[in-house]
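Trainee: give me a 3D structure for the following:
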Amino acid sequence: MTYYNNDYISEIKDTIERVVIHSSTSRSKNLIIRLDFTYPEGINYPDDNNAFTKFLNSFIKNCTRKGLTPYYVWVREQSMNSIAGKHHFHLVLFLDGNIIQNPHKIYQKATELWGMTVGHSAAGLVHLCSHHLETQYINTAIQIRRNSPDFEQTLNEANKWIQYLSKSYSKEGYPHKVKRYGASQVPAIQQNAALTGPTITTGMCF
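Mentor: From the prediction side, this is the model:
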C-alpha cells in the first residue's frame, strides 16, 4: 500500500533508507552517485519502462564485472501535464568506494549504454547530479567512510539528498501496470539504525 506524507511517498522513502544503510554499513567505503536520464527530443518512445530496464540490467552487469558491488534505487517521473512518452528516470548508484573514488568513468559508461539503448546519441540525455555537502571534496559524488568520525553525519546528509527521489510531485499519471520505482534487494533495517529525514532537496538536477 502506498502512503503519502506531505511531500514524499513513504514506500519509496523507506526503500531508499534501507539501501543507504545497507550499502554504507556492509563495506568500509561507499561511493554514491546520482544520474538522471531523459529521452531524445522529437522521438516518440513507448510509455513503459522497457528501455530503462534494458539499460539498467546492462549497466549493473557492467558495474558488477568491474567488482564495484553495485546497489541502486531508481524512480520514474512524469506529471499528469506531461506529453505522453516524456517521462524520465532518476538513478542513484551505491558503489564500492575502495575500488572507485571518482564518478566520471561511470557517467561515461552510463551515457554510452543509454545511447545504445535508445538508438540515439545520448549527449545531453544523461546528467551527473551534484550535491551541497561541504564535507565532500567532489560535488558529483558522496564518499561515505564507515570508520570516519563524521560517518553518521555524512550518512544522514546523503540520505536527505537522495530522498529527493521519494517526492510525490511528478509521480502521478502512470500507465497501468508500469512501475514507478525499483531497487536492489537488501535486508530490513534494524530498529536502532533509522536515519533522519527526509528533507526534499533537488541538488543541481531536475
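
Trainee: please count neighbours and contacts with C-alpha atoms only from this point.
Mentor: Will do.

Trainee: which strand or helix spans the residue most central in space within the chain?
Mentor: Residue closest to the average C-alpha location in the chain (C-alpha atoms, centre = their mean): residue 92, at 1.9 Å. Secondary structure here is read from DSSP states H and E; on that basis residue 92 sits in strand 88-96.

Trainee: which residues does that strand contact?
Mentor: Contact partners of strand 88-96, identified using C-alpha atoms under 8 Å, 6 or more residues apart in numbering, comprise 20, 23, 27, 29-39, 52, 67-78, 162, 165.

Trainee: which ones among those map onto helices?
Mentor: Of the contacts of strand 88-96, the ones assigned to helices by DSSP state H are 20, 23, 52, 162.

Trainee: tell me which of these is nearest to residue 107?
Mentor: Comparing the ones in helices among the contacts of strand 88-96 against residue 107 with C-alpha to C-alpha places residue 52 closest, at 15.5 Å.

Trainee: contacts only, for the closest one.
Mentor: Contacts were defined as C-alpha under 8 Å, 6+ apart; by that measure residue 52 touches 89, 117.

Trainee: if we can go back for a sec, gap between the closest residue to the residue nearest to the centre of the chain other than its chain neighbours and residue 111?
Mentor: Of all residues beyond its chain neighbours, the one nearest residue 92 is residue 34 (4.3 Å), with distances taken as C-alpha to C-alpha, 6 or more residues apart in numbering. For residue 34, the distance to residue 111 (C-alpha to C-alpha, to the nearest Å) stands at 13 Å.

Trainee: ok, those two, which is more surrounded?
Mentor: In this comparison of residue 34 against residue 111, neighbours counted by other C-alpha atoms under 10 Å, the higher total goes to residue 34 at 26 against 22.

Trainee: isn't the more buried one up against residue 126?
Mentor: No - the criterion here is C-alpha atoms under 8 Å, and residue 34 misses it with residue 126 at 10.3 Å.

Trainee: now the second one, please; I'll put the structures next to each other:
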Amino acid sequence: MGMIMQYKQVQTISLVIDALLKSYLNRHSKALIVRFDVHYPEDYPMVSGNEDISACIAYVAKKYKRQGLDPFYIWVREQLRSVHPHYHCALLLNGQKVRGYRHVFQNVEEAWGRTLGCSVSGCINYCLSDGDSDYNGKMIRRDAGPVIFDIRRNEVLHQLSYLAKAYTKELGYDGLRNFGCSRIPNT
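Mentor: Have a look, this model is predicted:
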C-alpha cells in the first residue's frame, strides 16, 4: 500500500498510518474512517505532555469497544506558535456495525470535556469540506470490488497523509512523543 504524498512527511508516521489501515482492512471487510482535530480552550493552563489526548482517546476507544466497533486510532501532536499543542486524529471503526459518523464528534467532545474538566465547545474540528459531503466519514468496503476498494483506500490515505506532514513537527525535539496509535496486531 503506497501513501499518496501531498506534504513533506515524517516517514515513521506515514509507515504507521499505512500499517494501521492495512491491519484494520485485513480484520474488517468494511471500515469507517473518521478524521477530527482536538484543540485546547484558549484560556486553558499550559500543558507539558500528551496525557490529556491519551486519556481522551482511551475513553473514546473504550466506549466504542464496548459497542463492538473494534476501534483503532492514531493521533499526532503539533505545535508551532500557539501556547498549546493541538492534535490531528483519526478513528477507524467496524463498518459492518456502524454507518453514520457524526456521533464520533459528539463522543470526542464529551471525552475531551471530561478529560479537561471544563467546557470545550468549539475545540473539536470536524475536518469537513464545504461542498464535499464525502470528505470525512469514509467507508471502505471490500465487497465494492478491487477498483472501488483501492480508490477509497487511496482517498483515505490521502486524507490521513495530513497527519504525517513534517511542518510543525520538525522544529526541534522537545522530548515528547509526537504521535500515538492503537497497537497494530502481528499478522
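
Trainee: picking up where we left off before, how big's the offset between the strand holding residue 92 of structure 1 and structure 2?
Mentor: For strand 88-96 of structure 1, the mean distance to aligned residues of structure 2 following superposition is 0.5 Å (mean C-alpha distance after the TM-score superposition for structure 1).

Trainee: so where in structure 2 does that strand end up aligned?
Mentor: Counting by TM-score structural alignment, strand 88-96 of structure 1 falls onto residues 86-94 of structure 2.

Trainee: next one: the matching stretch to chain centre, how far?
Mentor: Its chain's C-alpha centre and that of stretch 86-94 of structure 2 lie 2 Å apart, by C-alpha atoms, centre = their mean, to the nearest Å.

Trainee: repeat for stretch 21-34 of structure 1
Mentor: Averaging C-alpha positions (C-alpha atoms, centre = their mean) puts stretch 21-34 of structure 1 13 Å from its chain's average.

Trainee: quick one, strands of structure 1?
Mentor: For structure 1, the strands defined by DSSP state E cover 4-5, 8-9, 29-37, 71-77, 88-96, 126-128, 142-145, 181-183.

Trainee: most packed of those?
Mentor: Among these, strand 142-145 has the highest mean neighbour count (mean count of other C-alpha atoms under 10 Å), at a mean of 26.

Trainee: what's near enough to touch the aligned partner of residue 41 of structure 1 in structure 2?
Mentor: Matched by TM-score structural alignment, residue 41 of structure 1 corresponds to residue 42 in structure 2. Residue 42 of structure 2 is in contact with no residue at all, counting by C-alpha under 8 Å, 6+ apart.

Trainee: residue 78 of structure 2 too?
Mentor: Contacts for residue 78 of structure 2 were tallied using C-alpha under 8 Å, 6+ apart; they are 85-88, 168-169, 178.

Trainee: could you report the distance from residue 67 of structure 2 to residue 137 of structure 2?
Mentor: Counting by C-alpha to C-alpha, the separation of residue 67 of structure 2 from residue 137 of structure 2 is 18 Å.

Trainee: neighbour count: the two, which is higher?
Mentor: residue 137 (25 against 12).

Trainee: I'd say the more buried one and residue 100 touch.
Mentor: Yes - with contacts defined as C-alpha under 8 Å, residue 137 of structure 2 counts as touching residue 100 at a distance of 7.5 Å.

Trainee: measure how buried residue 61 of structure 1 is and give me the count.
Mentor: As a burial measure, the neighbour count of residue 61 of structure 1 was computed by other C-alpha under 10 Å and equals 13.

Trainee: if I line the two up, what does residue 170 of structure 1 land on in structure 2?
Mentor: For residue 170 of structure 1, the aligned position in structure 2 is occupied by residue 168, per TM-score structural alignment.

Trainee: ok, now which ones touch that match?
Mentor: When contacts are counted by C-alpha under 8 Å, 6+ apart, residue 168 of structure 2 is found next to 78-80.

Trainee: just the closest of the residues you listed to residue 150 of structure 2, please.
Mentor: Nearest to residue 150 of structure 2 among the contacts of residue 168 of structure 2 is residue 78, at 29.6 Å by C-alpha to C-alpha.

Trainee: how about the closest one, what's its match in structure 1?
Mentor: Residue 78 of structure 2 maps onto residue 77 in structure 1, with residues paired by TM-score structural alignment.

Trainee: what does residue 154 of structure 2 give?
Mentor: Taking TM-score structural alignment as the criterion, the aligned counterpart of residue 154 of structure 2 in structure 1 is residue 156.

Trainee: how many residues are close by that match?
Mentor: Other residues near residue 156 of structure 1 number 19, with proximity taken as other C-alpha under 10 Å.

Trainee: please report how far it lies from residue 93 of structure 1.
Mentor: When distances are taken as C-alpha to C-alpha, residue 156 of structure 1 and residue 93 of structure 1 turn out to be 16 Å apart.

Trainee: same question for residue 143 of structure 1.
Mentor: When residue 143 of structure 1 is compared with residue 93 of structure 1 (using C-alpha to C-alpha), they lie 12 Å apart.

Trainee: touching both of the two, which residues are there?
Mentor: The overlap between the contact sets of residue 143 of structure 1 and residue 93 (C-alpha under 8 Å, 6+ apart) consists of 31-32.

Trainee: ok, back up a step: now the strands of structure 1 in CSV, with distance to residue 119 of structure 1?
Mentor: As requested, the strands of structure 1 are exported to CSV (distance: least, C-alpha to C-alpha, whole Å):
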stretch, distance to residue 119 of structure 1
strand 4-5, 37
strand 8-9, 33
strand 29-37, 14
strand 71-77, 20
strand 88-96, 16
strand 126-128, 14
strand 142-145, 31
strand 181-183, 24
